[in-house]
Every structure is written in C-alpha cells, then in structure tokens.
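*Asks:* need a structure here:
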Amino acid sequence: MKAAVVEEFNKPLVVQNFPDPECGPNDVIVQVKANGVCRSDWHAWVGDWEWIGLKPELPHILGHEFAGIIEEVGANVKRFKKGDRVVIPFSMGCGKCSCCQTGHQNVCENLTIFGFACNGSYAQYTRVPLADVNLVHLPESIDFTAAASLGCRFMTSFHAVADISGVKAGDFFTIYGAGGVGLAATQIANSLGARVIAVDIDDSKLDMAKSLGAFATVNSKNENPIEAIMEITKGGSDISYDALGIAETCRNAILSLRNRGTHVQVGLTSKEEGGMISLPTDLIVAKELQIKGSLGMQAHRYQALLSMVESGQLHPEKLVSKTIPLEEASSVLESMGQYGTVGSIIIDRF
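*Replies:* Next up, the predicted model:
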C-alpha cells in the first residue's frame, strides 16, 4: 500500500510502498477515505511526548483522525462486516479493565493511542485493533471528509465541553488557542448555549471563531487577555479551556476565571515544558477553582456527537479549511511548527 512514513524525527515524511497491515482475529482492516492532519501528529513527528510514552518507534505511519470503509474483518469480530462505513476515537480501550467496564474507555488502564502505539492512517489501509470495543459505525448522511474532521480535535472537544466542563446555557466559556481543538470547542460550547470568548494571536483564526459562534474574541498579542476577559465578563469566565498546552495559555486560562470557576485542560505540553507547568496555586485555593483534565472520547459517546451532526446542530465540515493529497501531508506538518494552519486540513486523495 502507499503510505507517508516517518523515517527520522523532524525530517520530511517519505511516501513509499509499505507492507499492508495484517488483520488479527479481533481486528479490522479499513480502507482510509479521509484523514485529518492534526497538531498531535506534529508532536509525534518532532519526537515530543516521550515522557508520557507517546514517542513512536521508527519507521512509523502517523495519523489518528480517519474515516473509511472496512476491507477485512477478523474472525472474532461481531459488530462489523466488510463494507461498513466507520470512524474511530484515537483513545482505544481494552474492554476489560475497571475503567472500560464503567464506560471510561478513553482512560483505559491499558490505553492504546491510535497512530502512536500502532501504525496510523497516513496510508491507503490501516488496522484497528479490538474493533468491537473501539470502532464506530458512520451514518451514510455524514461524508468521509466531515467524519475525519470529527477525529482527535472535534471528539476531544465534545467530551471536554459536553461531558467534563459542566457548561450551562449562558455561561462564559473562554478558550485559549483557536486551532483545531479550540475552534471545535467554540462550535460545541456555542451549540450548548455558552457565551464563548476565543483567545489567540492570529486574527484569521479569531475570525473563524466568530464565524463558528464566538460571543467575543481577544487577540492576546495586542492586549492583555486576562484584563480583556475580566472586562467582557464583568468578573471572570465561568469556564476556561486551554486548547494549546503551553505554560502561558494554561496559566492565563486559570487566571481568567471567576470565583468557583472551572478550568479544563485539553492541550498537552511540548518538549519545552516536559509535562510540567507551574500554576497559581494560592489563587486556585482562594477562589475555590476546579481544575479538570480531559482526554479523547469513548466510542459509545459518538452516538450523541453523530446525532448532533446529523440534526444540523454541529457542523464539523465548517472547520475544514482545505483537502490535500497524501504527498502534501509533510509540508502541512512542517508549517505547524509556526502555527501556520487554520482549521482542519484533510487528506482525501491516496
């Protein structure tokens, strides 16, 4: 099969013929129809996240935001057949541990991150392990490009906003970072009745946030974002959301909260922070702030997400800025080092 392969970290991907994936008894092989190029792929490409076990062994195929059609089905798989249209969460569970048994497969004790622990979907075909636990049927009404844009960014934001944040209609919901995760969160929080404030240093991304329903935007290159948010909200945001994961955005997000506010951390850090960020601890205590982490989303929660897409309450396709052939994936990753992308870029030609 044709695949874009990481042979060296921080070097261009090599598009080459790669061995076809083998289907185990609990697996399926999917023909990839569309795949998002995600900032998480960039972190893997440069060799970040070794401290949390997410530095892949080389050579490696990236990709974890995909939709496609089942080509082959393992002997033990019961819920899927050849020809089914499917999509997956990148956070895959084992189905047996206590977290999986209580419906929290996204934080499985034996968690597998698709495209990191196993080869991903920058390829014509990919293997999905433990398909009955981790795979999701894709409705005919949702095309493959829109489904791929649901990948890491949109499904992560859906879980974080709808399940973790405790958002209520009328809440001020401040999002630091208007990349893919932040823009998805903007659309989702807006659909749930929140007043979204998007913070970024790029006016084009802030313009996109406005088009997705942001109540207000703040360019933190031009003004102090904490002061701006305190003025807009008259006392602080009910919820803050760090979509980027650098020390500055994490701290600023927490400092933007009103008393008893909630901070949701979604962005993972980079090599510079190494997973460690200092926080305004005394303020967290004095204001009784809550700090919550959020990772991925369980396969069973896709039903709610896909229903909102089918009903027209959510429009993931609006986040797609362009589609590209597989050969251009490497140049997109390179541009991410300077935050050079807006919205979602989808590979749809293999």
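*Asks:* all contacts plus neighbour counts: C-alpha atoms, from now on.
*Replies:* Will do.
*Asks:* Lys180 reaches Val320, doesn't it?
*Replies:* Just to correct that, residue 180 is Gly rather than Lys. No: if you go by Cα atoms under 8 Å, Gly180 and Val320 don't touch, sitting 9.2 Å apart.
*Asks:* what about these two, which has more around it?
*Replies:* Gly180 (26 against 19; other Cα atoms under 10 Å).
*Asks:* quick one on the thing from earlier: give me the common contacts of Gly180 and Val320.
*Replies:* Gly343, Ser344 (Cα atoms under 8 Å, 6 or more residues apart in numbering).
*Asks:* how about Gly36, nearest residue that isn't a chain neighbour?
*Replies:* Excluding its sequence neighbours, the residue lying closest to Gly36 (Cα to Cα, 6 or more residues apart in numbering) is Ile346, at 4.3 Å.
*Asks:* that neighbour and Thr145 touch, don't they?
*Replies:* Yes: with contacts counted by Cα under 8 Å, Ile346 reaches Thr145, the gap being 6.8 Å.
*Asks:* mutual contacts of those two, please.
*Replies:* Joint contacts of Ile346 and Thr145 (Cα under 8 Å, 6+ apart) are Ala34, Asn35.
*Asks:* quick one, which of these two is more surrounded?
*Replies:* Ile346 (26 against 23).
*Asks:* I'd like the structure of this one too, to check against the first:
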Amino acid sequence: MRAVVFDGFGADLEVREVPAPQPPPGGAVIRVEATGLCRSDWHGWKGHDPDIRIFPHVPGHEFSGVVEAVGAGVVSWRPGDRVTAPFVCACGSCAACAAGEQQVCERQTQPGFTHWGSFAEYVAIDHAEVNLVRLPEEMAFSTAASLGCRFATSYRAITTVGRVRPDEWVVVHGCGGVGLSAVMIAAAAGARVIAVDVSFGALELARRFGAITCVPVAPSRTETGSGPGPEAGATGGDRTGTEDGSGPGNGSGVPGPGPGPAVPGLRPAVPGAEVAARIRELTSGGAHVSVDALGSPETCTASIESLRRRGRHVQIGLLPGLTALPMGRVIGHELELLGSHGMAAHAYPEMLAAVARGTLRPEALVTRSIGLEEAGAALASVGSVPGVTMILPRR
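*Replies:* A predicted model of the protein is given here:
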C-alpha cells in the first residue's frame, strides 16, 4: 500500500510503498477513504509521544472507510461495511470498559501512535466489536473522518463532561479543529458562545459556526509564526487530537492578528493576560463553562479565571508537563476542573443522529482536501490553514 512514512522524529515525511496490514485476531483492516490531519500527528512526528518507539512509522488517527478484512472472532462486521472508529481503541474487558468508559480504557491502542496509522490506503484496528462505528449510507467519508477525534471529543466535552445547558455562557479558548467543533456543538445546545483566538481567520469561522462574540488575542513574540510553533502540548501517552487548536503556536490558521483582516464586530485584540477580565466583563461576572481547546498554561489559566462562581472548566488540549494553576480561585469560587478524553464508540449514535438532522454540521469544518503526496508538507506546517484538513488517500 501507499503510506506517509517517517524514519525518525522530525525526519522527512515520504510517501512509500509499504506492506499492507493484516487484521489482528478480533480486529479489522479498514480501507481508508478519508483521514484528518491533526496537530497530535505533528506531536507524534516531533517525538513528543512515548507510544511511538519503532520506525518506520505511519501517522494518522482519525479516519473513515470500508472494512477490507476482519480477524478471527469478529462476527458483527464484514468486508464492505462503511465504518469509522474513535481514536481511542478500547480493549472491551478492563474495569473502565466494563463501566462503559472506553475512552479511558486501561489497555487502549491508538492508530498512528501505538501502531501504524491512517495516513495510508489501509489501517488496522484492534477489538473491532468494541471500536467500529457503522456509518449511515448518506454520510460522506470526509464528514465521518472529521468525527473520529476532534468533533467526538468536543461533543462529549460539551454535552457530557461540561453539562452545557441552554442560555449558559460558554467560552472556547483556541479555535482550531476541536475548538471550532466545541463552538458549533455548544451553540447547537443553546448556549451563548464566546470564541477566543489569536487568528482572525479562526474567529471568522467561529462566528460562522455560532459564536455570538469573539475575543481576538494579541499573540506574544513567540506566538506569531505560521507553523506549530513552540513544542508545547507534549504529554505522556494520551492525546485528544486537539492540538491543532490555535493560540500559542498558532495552530488554527492564518498568522496571528497583526491587525489582520477585519471581522465584523470585533474589538481590538487584547493581551493574553487580559482575556479573562474581558470575558468576565462580557458575561457580567464570568462564564458558566470555559473550555481550553488548545492546551497551554496561558489558555488553561485564562479559562479558569474566565469562570463565574461554581463554574466548570473543561480541559481538552494537552498541557506540557506540570502546570501551575490559580487554585486559590478554584477553591474560593468552588470551580470544577474537568478533563475530557475522546468518546467511546457506543456513544456515537446520539451524535450521528444530530448530524443526520442537520443540527450539527461537521462537514462545514473541513476547509480543504489533499492527497497523500501533499500530506507530509501539510503535517509539517500544520495550522497554516484554518479549519480541518482532510487527506484522501485514493485521490
């Protein structure tokens, strides 16, 4: 098969002919029709993820396609089925899985990290009975691929973890793929959404997807590049696929505001240290829910300080190492600090139904489609285009 391959951290990303995967016992091989480009893949390529140990390696973890072959013991799936899968592939038998919390499986595998991923014509997954999700016939593969990581992560973060209710103020810090998804989902839930970003292009998309107010942030000197920027967001093991967000490292799109292009209704950009105060002003005391969809000490702190008393902070973006947080405010205001890591396959039907009704429009987040030959350069410069980039391996 053809696949995007690298032979070491930061090494050239090349399209090569490599052996196609075989279905593991209980698993399946998927013929990839579409796969999303995510900043988590960039972190893997740069060496920030300890799960990548063997080279050559193929990145990619959010995909959709058609079952090509199944392994021994698989009874619910057969070749020709249209499917997607969460980026967390659960074992189905640990204590977390038994409790229905497959997104935090104790023995999870993740394509593109624990084994070869989906920047290829075929990808293998483990435990097909637990992890495959059947797609509606009318759903385009690019739409389905956009669900598997960023959108599904945001869906659960907003609806289940953050418990967003109509008329609540929700602030989304960082409007890359996961942040824009959170904006759309929170707006669909009836919340009043504020989008925060260094990129005017990202804020334009956030306004289109339901944000009623946008707060542009003036980037610091290290935040004005057009690529992934400082090597932030590196963690051990788990990922949400959210690090294509913007803010520090400018992962969401066009270079940070200069003044930048005009977005109707935007005030001048504010320094990062003043973001929380601006949000408290706009919401008459603070947001009910604030989401860090980027993952930096600055955005995490701003998110917590944006909240009203008894507000809820949801951390989706991965944070670098240990981070000092304003715990005095957490205690004094009785704030909730919540983490959110993907979504289990069994929870997909509710989200798919909302997409089918047109309540949610993940396809609108896809702003460009490319082939495998363009994927290496796109990964190396992830964040240079607003929205979600989709790779079509058979293009």
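*Asks:* so where is stretch 131-146 of structure 2 in structure 1?
*Replies:* Alignment of stretch 131-146 of structure 2 against structure 1: residues 134-149, by TM-score structural alignment.
*Asks:* counterpart of Thr301 of structure 2 over in structure 1?
*Replies:* With TM-score structural alignment as the criterion, Thr301 of structure 2 pairs with Arg251.
*Asks:* can you name the helix or strand that that match falls in?
*Replies:* Arg251 of structure 1 belongs to helix 247-255 when elements are defined using DSSP states H and E.
*Asks:* buried ones in that helix?
*Replies:* Ala247, Thr249, Cys250, Arg251, Asn252, Ala253, Ile254, Leu255 (16 or more other Cα atoms under 10 Å).
*Asks:* surely the last one touches Glu227?
*Replies:* No: Leu255 of structure 1 sits out of contact with Glu227 when judged by Cα under 8 Å, with a separation of 9.6 Å.
*Asks:* picking that back up, ok, now how distant is the match of Thr301 of structure 2 from Thr112 of structure 1?
*Replies:* 30 Å (Cα to Cα, to the nearest Å).
*Asks:* counting contacts, what elements does the helix holding Arg251 of structure 1 pack onto?
*Replies:* Counting contacts by 3 or more Cα pairs under 8 Å, 6 or more residues apart in numbering; DSSP states H and E, helix 247-255 of structure 1 packs against strand 172-176, helix 225-233, strand 237-242, strand 257-265.
*Asks:* specify the angle between it and strand 172-176 in degrees.
*Replies:* With axes from the mean of the first three to the mean of the last three Cα atoms, to 10 degrees defining the directions, helix 247-255 of structure 1 sits at 170 degrees from strand 172-176.
*Asks:* how far apart are helix 247-255 of structure 1 and its match in structure 2?
*Replies:* On superposition with structure 2, the mean distance recorded for helix 247-255 of structure 1 (mean Cα distance after the TM-score superposition for structure 1) is 0.6 Å.
*Asks:* any idea how far that helix is from the chain center?
*Replies:* How far helix 247-255 of structure 1 lies from its chain's middle: 20 Å, per Cα atoms, centre = their mean, to the nearest Å.
*Asks:* need the counterpart of Arg329 of structure 2 in structure 1.
*Replies:* Per TM-score structural alignment, Arg329 of structure 2 is aligned with Leu283.
*Asks:* kindly report the same for His173 of structure 2.
*Replies:* So, by TM-score structural alignment, His173 of structure 2 is matched to Tyr176.
*Asks:* wait, its match touches Ile254, no?
*Replies:* No: if you go by Cα under 8 Å, Tyr176 of structure 1 and Ile254 don't touch, sitting 10.3 Å apart.
*Asks:* who touches both of those two?
*Replies:* Both Tyr176 of structure 1 and Ile254 are in contact with Ser240, where contact means Cα under 8 Å, 6+ apart.
*Asks:* what's the average distance of the helix or strand hosting Arg127 of structure 1 to structure 2?
*Replies:* Assessed by DSSP H and E, Arg127 of structure 1 sits inside strand 125-128. The superposed strand 125-128 of structure 1 is, by mean Cα distance after the TM-score superposition for structure 1, a mean 0.9 Å from where its aligned residues fall in structure 2.
*Asks:* which residues sit in contact with the aligned partner of Gly261 of structure 1 in structure 2?
*Replies:* Mapped onto structure 2 by TM-score structural alignment, Gly261 of structure 1 lines up with Gly311. Counting by Cα under 8 Å, 6+ apart, Gly311 of structure 2 makes contact with Ala287, His288, Val289, Ser290, His333, Glu334, Leu335, Glu336.
*Asks:* can you pull out the helices in structure 1?
*Replies:* For structure 1, the helices defined by DSSP state H cover 39-46, 98-101, 131-134, 144-149, 156-158, 180-191, 203-211, 225-233, 247-255, 281-286, 302-310, 329-336.
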